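A.B. asks: need coordinates for the following:
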Amino acid sequence: MLTIRDAARVFGLSERAVRLRLDALRPQVDAYLRRGPNGQVIITDAARAMLDRLEALRKTDGLSVNAAAAKVKEELSNGHHDVGQGASTGEVAVLRELVQELRAEVGRLEEENRWLRERLEELQRLALPAPRRRWFWSWLRGK
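C.D. replies: Predicted coordinates for the structure are as follows:
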């Protein structure tokens, strides 16, 4: 469970941006928000999964916050009228899709890492050796 300040650090956003994203996900996210000491908003794991999915859609598809929130709401509803059952099924679907996206990203990064290492080896082979210091220059300068 996270506070809004913690969520802002996790997502690399401002507290205001986290609040705007939570507002965009209302009313679905309301069931997963709690109040802590001094009225702090506590974000449960289910609400964090919704925020994760929203950010993934926003970054990968280039959607606005409101468009990504509408897509997340659509995924969560997914034709279920029972809120409790639909939310848990929606959470599982969101998490599965998030895992698939992360695996694809890891694969892409591994491929990029492999290419960069090959390029580095190629450039190291092409690199010229350090120039040799000519002993007679220092001898001539001394005179």
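A.B. asks: every contact and neighbour count from this point should use C-alpha atoms.
C.D. replies: OK.
A.B. asks: could you point out the longest helix of this structure?
C.D. replies: Determined from DSSP state H, the single longest helix within the chain is helix 83-126.
A.B. asks: got a list of what the spatially most central residue of the chain touches?
C.D. replies: Closest residue to the average C-alpha location of the chain: residue 56 at 6.4 Å, with C-alpha atoms, centre = their mean. With contact set as C-alpha atoms under 8 Å, 6 or more residues apart in numbering, residue 56 has these partners: residue 98.
A.B. asks: how about this one, so we can line them up?
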Amino acid sequence: KLCEEVILNKSDDGNHVERFLDFAEKVKNPPVAPTPVAAPALTIKKSSPAEQQESLRALKCEVTCEAPHVEPEPGAVAPDVCRVEGAIDKNKLAAKIIAQETPTPTEVLQYFNSELKQRICFLDGGMGTRIQAEKLEEADYRGERFKD
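C.D. replies: Take a look at the predicted model:
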């Protein structure tokens, strides 16, 4: 309506030019929008160890297990891997690996345990460090077969 009044140069009160100039001024220099009041800064209060402990204990979640316990089948115990014995065909095992098949854990244990009866196995890493702590000498590694 303001544009129409200015173009036609006619308004009911005759103040259309002033209103248009006020409008142009507001467009040119818009009034500053009030900035929203910033929320107060978050303050983190230092807490004592006792307060921390109390807070952590308050977070405790009680869980109840209502499912029935599953009893293992009699005799369903994992075998002692050091006691897994049995004949293993090395060629068959090698062919299986070459064919990119995975040997069963029993086959691996049978092979490894049969090799341990013929050769010495040196362990590196954490177990090697543990063995070093025993301060074993060469004679301890030789065993009965390679005694002096």
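A.B. asks: please state their TM-score.
C.D. replies: The TM-score (TM-score structural alignment, normalised by the length of structure 1) is 0.21; 49 aligned residues with a C-alpha RMSD of 4.4 Å.
A.B. asks: name the residues of the particular helix or strand that has the residue nearest to the centre of structure 1 in it that are buried.
C.D. replies: For residue 56 of structure 1, the host element (DSSP states H and E) is helix 45-61. Using 16 or more other C-alpha atoms under 10 Å as the test for burial, helix 45-61 of structure 1 gives 46-58.
A.B. asks: just those residues now: which is nearest residue 102 of structure 1?
C.D. replies: Ranked by distance to residue 102 of structure 1 (C-alpha to C-alpha), these are led by residue 56 at 9.5 Å.
A.B. asks: from residue 106 of structure 1, how far off is the closest one?
C.D. replies: Going from residue 56 of structure 1 to residue 106 of structure 1 by C-alpha to C-alpha, to the nearest Å gives 14 Å.
A.B. asks: cool, and residue 11 of structure 1?
C.D. replies: Look at residue 11 of structure 1 and residue 106 of structure 1: by C-alpha to C-alpha, they are 18 Å apart.
A.B. asks: before we move on, what about residue 5 of structure 1?
C.D. replies: In terms of C-alpha to C-alpha, residue 5 of structure 1 sits 28 Å off from residue 106 of structure 1.
A.B. asks: between the two, who's got more neighbours?
C.D. replies: residue 5 (17 against 12; other C-alpha atoms under 10 Å).
A.B. asks: next, the contact list for the spatially closest residue to that one that is not a sequence neighbour, please.
C.D. replies: Closest residue to residue 5 of structure 1 apart from its sequence neighbours, by C-alpha to C-alpha, 6 or more residues apart in numbering: residue 15 at 5.8 Å. Residues in contact with residue 15 of structure 1 (C-alpha under 8 Å, 6+ apart) are 4, 5, 7, 8.
A.B. asks: how does it look with 7 Å?
C.D. replies: The neighbours of residue 15 of structure 1, taking C-alpha atoms under 7 Å, 6 or more residues apart in numbering as the test, are 4, 5, 8.
A.B. asks: and of the residues you listed, the nearest to residue 85 of structure 1?
C.D. replies: Looking across the contacts of residue 15 of structure 1 and measuring by C-alpha to C-alpha, the closest to residue 85 of structure 1 is residue 4, at 26.3 Å.
A.B. asks: contacts only, for that closest one.
C.D. replies: In this structure, residue 4 of structure 1 makes contact with 15, 18, 41, 42, judged by C-alpha under 7 Å, 6+ apart.
A.B. asks: got the angle between the helix or strand hosting the second one and helix 45-61?
C.D. replies: With the criterion set as DSSP H and E, the secondary-structure element containing residue 18 of structure 1 is helix 15-24. With axes from the mean of the first three to the mean of the last three C-alpha atoms, to 10 degrees defining the directions, helix 15-24 of structure 1 sits at 100 degrees from helix 45-61.
A.B. asks: so which bits of whatever helix or strand comes next after helix 15-24 of structure 1 are buried?
C.D. replies: Using DSSP H and E, the helix or strand that follows helix 15-24 of structure 1 in sequence is strand 33-35. The neighbour-count check on strand 33-35 of structure 1 (16+ other C-alpha under 10 Å) flags residue 33 as buried.
A.B. asks: and strand 33-35 of structure 1, what does it pack onto?
C.D. replies: strand 41-43 (3 or more C-alpha pairs under 7 Å, 6 or more residues apart in numbering; DSSP states H and E).
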